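**Q** Just the structure for this:
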Amino acid sequence: MPPRRKKPSVPRHGSDPAAAAAGPSTAEEEPPYIEAFGHKYHHSGRIFVPFDEKEQQRMELEHRLFRHCLNGALTATRIPLNVEQILDLGSGTGLWPMEMAVRYPQAQIHGIDVSRIQKTNAVPPNVRFTIGNVEDPWPTPPDSIDFLHARSLAGGVTDWPALFKQAYEKLKPGGLLEWTEVAIQIFDFDGNFGDAELCPNFLNLWRDVSRRNNIDFTPSPNGPEWLVEAGFEKIAQRTEILPIGDWAQDDKLRTRQALMNTISHQHFTNHCGLLFTKCGWTREQFDAVAPTFFTDIEAESSKPYTMV
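**A** This next block holds a predicted model:
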């Protein structure tokens, strides 16, 4: 069960003066950006996930992966059929809000993302997008959201407790939150689920540059504590195996494995460029050490996997 908002003892009143959200539109000129390792990153330098075409391809592969993990569903949460207000944080290309709009035509669905990369040629009438950083105040009044969806925000959030505090304030009493992240951890499938973590040299290096940039790409282990501190209750966790390599046997895991292999190998540099360049690395230095990530994994395990 996803975390549920407690009913406050004192009702809140008022509305956010920024409640009018921007509708979908296309900028006439490309906004400024930072380029690193051939990828385009938000000009603020605070978002370590790029927004270019290759990253958009990765986002859509990940969307397919998550739907497969959910047996075709769009959420693990059982959302009431009469849901009215849905907020999606980190909408990316907008696939999730637009698919939800078809399933819940009576709901108003609001997506927020720092980059204007949403597919605006076929936006359902009950979907709107706002361009903004999810760590800033959201353009929605307090106590107004029935269901809040947050997925793959790691790399763009520096203050997770503050994010969940705002989520609690924006949700209606009894409102629901679903948050999903892929763990940047590699495990060995030796029969002890989640116990045998592998730490290739490159992964340790990557974690070091992440700490130096004050960014956490694997926040989910701390999630329950943050949610409790924010005021949520009835918190439940769900974990799925994502195989890497060529060891999965059944059809379901093999489908996940194929998607994970594509994401891992074809989009390996997406989340590395800004991290490493801000720590003084050149592309040549990075290319000299990055391949060890896969060779070390293959040497240490015949059944590597990560988790979502």
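**Q** contacts and neighbour counts: CA atoms only from here.
**A** Fine.
**Q** what's the burial count for residue 105?
**A** 15 (other CA atoms under 10 Å).
**Q** what's the nearest residue to it once chain neighbours are set aside in contact with, if anything?
**A** The spatially closest residue to residue 105, leaving aside those adjacent along the chain, is residue 126, at 6.9 Å (CA to CA, 6 or more residues apart in numbering). By CA atoms under 8 Å, 6 or more residues apart in numbering, the residues touching residue 126 are 101, 105-109.
**Q** swap in residue 92?
**A** Here residue 92 is in contact with 56, 59, 113, 115, 117-118 (criterion: CA under 8 Å, 6+ apart).
**Q** Over to residue 104?
**A** 81, 83.
**Q** Could you report the separation of it from residue 175?
**A** 16 Å (CA to CA, to the nearest Å).
**Q** Same question for residue 74.
**A** In terms of CA to CA, residue 74 sits 18 Å off from residue 175.
**Q** Filter the contacts of residue 126 down to the buried ones, ChimeraX style.
**A** Restricted to buried positions by 16 or more other CA atoms under 10 Å, the ChimeraX selection for those reads:
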select :101,107,108,109
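**Q** Quick one: neighbours of residue 137, just the number.
**A** Residue 137 has 12 nearby residues by other CA under 10 Å.
**Q** same thing with residue 154?
**A** If we define neighbours as other CA under 10 Å, then residue 154 has 23 of them.
**Q** Sequence B follows; please return its structure for comparison with A:
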Amino acid sequence: MAQNEATRDAQESTAGAASSTQPATNIATTTLNEATAEVQENTGAAAPSQSAGADLEVDENASADGDSGYNDSIGTASYASSISSSIRNYKYEPNDEEEQDRMDLLNHIYRLLTRGYLHLAPINSNLQRVLDIGTGTGIWAIQFAEEYPSAQVIGTDLSPIQPKWVPPNCTFEVDDYEQEWLFKTKFDFIHGRELNGFVSDYDRLFSRAFKHLKSGGYFEFQSAEGDLFPNDETGYKAKHTLQLAAQVREASAKFGKSFMKIHEWKKMMEKVGFVDVRKVEYKLPIGRWPKDPKLKEIGKYQQVQQIQAVDAYAFALFSRVLGWSQPEIQVMCAHVRNELKDPSIHLYGKVHFVYGRKP
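**A** Next up is the predicted model:
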């Protein structure tokens, strides 16, 4: 997506709080500060780590930082094992549950971005019922249940891959969030993460969420954008990576589950009746090139996640939708992985948090 389109979305999300003539940096920061104030008022949590509008300063010594074999080891089994160990030992992790697959790694990245937040919606602390659609491995639902012991947390997914040992207030059900929802009792909070590119009809999905919320309840969607952005001129060297991102967006649109609908989430939520809808963006660096220590750490994890995601997205979409041969996909993916490992290339993605309240 073009940069001016992202700026327009940021401007819309801060209507009434900032003039549309303000720089995009100030606009995005205003949105983040408003969201932070609401969350702090209800939870007392610390402020999130950065705003999407803030420039990412490059560490000129990043390529020499750490072990000289670092870049060669990225993506190997030993490096992935080391990353997983680091995640399990991170201070906010409640137990030693496995965090070895990509979605659990993404959960860690999200919590680093938000300084431990599982959500940005200003929910209260005595929730009774919470729904996590498309729960995947269930790690968000499990952690939420541990942080909010008063809540009965239900995670739904088509695949029963969640662990058996979970908090007593957390359960999992096999269900398709794109089909009719059969819940009889309404929820205080409904959450969905990383479902961008996996929804065929957002109006229908958001309407169902609205219907199944109690009055005053919140709905929150969190997901990475289906695009990558050069932080500076070095990013344009990643021609295969930028091409892959563009073709994933093309394939997802042809498949009927576009990655670009993410920029319409705020308007869609408002359309079905949600109020106080807020949109917050974070920049997500790929690699250890940022100068800021926290962003450097986030970039280290995101680099691994992005490399793992290449095959996950490319093979299915490119072969079934775009008609590429397996050798063509393999060559493209090899080029992309090499570019993602290159410490001289400075790319970042964007993560969107959009939430609203049912009046």
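**Q** before we move on, back to that, which position in the second structure aligns with the residue nearest to residue 105 of the first structure?
**A** In the second structure, residue 126 of the first structure lines up with residue 169, judged by TM-score structural alignment.
**Q** So which residues of the stretch 51-200 of the second structure form strands?
**A** Using DSSP state E, counting those that start in this stretch, the strands found in the stretch 51-200 of the second structure span residues 129-133, 152-157, 170-174, 187-193.
**Q** export the contacts of residue 126 of the first structure to CSV and tack on distance to residue 304 of the first structure?
**A** Below are the contacts of residue 126 of the first structure laid out as CSV (distance: CA to CA, whole Å):
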residue, distance to residue 304 of the first structure
101, 36
105, 41
106, 43
107, 40
108, 41
109, 37
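**Q** Just give me the closest of the contacts of residue 126 of the first structure to residue 151 of the first structure.
**A** residue 109 (15.2 Å; CA to CA).
**Q** is it true that residue 187 of the second structure touches residue 213?
**A** Yes. At 4.7 Å, residue 187 of the second structure counts as touching residue 213 under the criterion of CA atoms under 8 Å.
**Q** Counting residues, name the longest strand you see in the first structure.
**A** As assigned by DSSP state E, the longest strand anywhere in the first structure is strand 171-180.
**Q** okay, the angle between it and strand 145-151?
**A** 20 degrees (axes from the mean of the first three to the mean of the last three CA atoms, to 10 degrees).
**Q** Now strand 171-180 of the first structure on the second structure. Mean distance?
**A** By mean CA distance after the TM-score superposition for the first structure, the fitted strand 171-180 of the first structure averages 0.8 Å away from its aligned residues in the second structure.
**Q** Can you check which part of the second structure that strand sits on?
**A** Against the second structure, strand 171-180 of the first structure falls on residues 213-222 (TM-score structural alignment).
**Q** Identify each buried residue in the matching stretch, please.
**A** 213-214, 217-222.
**Q** Kindly report the same for stretch 271-278 of the first structure.
**A** Quick answer for stretch 271-278 of the first structure (16+ other CA under 10 Å): 271-277.
**Q** What span of the second structure is it aligned with?
**A** Stretch 271-278 of the first structure covers residues 313-320 of the second structure once aligned (TM-score structural alignment).
**Q** just stretch 63-71 of the first structure next, same as before
**A** Using TM-score structural alignment, stretch 63-71 of the first structure pairs with 107-115 in the second structure.
**Q** What is the distance between that stretch and the centre of its chain?
**A** Centre-to-centre, stretch 107-115 of the second structure and its host chain are 9 Å apart (CA atoms, centre = their mean, to the nearest Å).
**Q** now swap in stretch 100-110 of the first structure and tell me
**A** The answer for stretch 100-110 of the first structure is 20 Å, by CA atoms, centre = their mean.
**Q** What of stretch 119-132 of the second structure?
**A** Distance, centroid of stretch 119-132 of the second structure to centroid of chain: 18 Å (CA atoms, centre = their mean).
**Q** okay if I get the buried residues of stretch 213-222 of the second structure as a markdown table plus distance to residue 124 of the second structure?
**A** Listed next are these as a markdown table, based on distance: CA to CA, whole Å:
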| residue | distance to residue 124 of the second structure |
| --- | --- |
| 213 | 14 |
| 214 | 13 |
| 217 | 10 |
| 218 | 10 |
| 219 | 13 |
| 220 | 14 |
| 221 | 18 |
| 222 | 19 |
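**Q** List just the nearest of those to residue 113 of the second structure.
**A** Nearest member of these to residue 113 of the second structure, counting by CA to CA, is residue 222, at 12.0 Å.
**Q** Just to check, the closest one is in contact with residue 190?
**A** No. With contacts counted by CA under 8 Å, residue 222 of the second structure stays clear of residue 190, the gap being 11.5 Å.
**Q** returning to that earlier point: rebuild the strands of the stretch 51-200 of the second structure as a markdown table, extending it with distance to residue 228 of the second structure.
**A** Supplementary listing: the strands of the stretch 51-200 of the second structure in a markdown table, determined by distance: least, CA to CA, whole Å:
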| stretch | distance to residue 228 of the second structure |
| --- | --- |
| strand 129-133 | 26 |
| strand 152-157 | 28 |
| strand 170-174 | 33 |
| strand 187-193 | 19 |
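**Q** Of all the ones you listed, which one is nearest residue 87 of the second structure?
**A** strand 187-193 (19.1 Å).
**Q** Many thanks, I have nothing further to ask.
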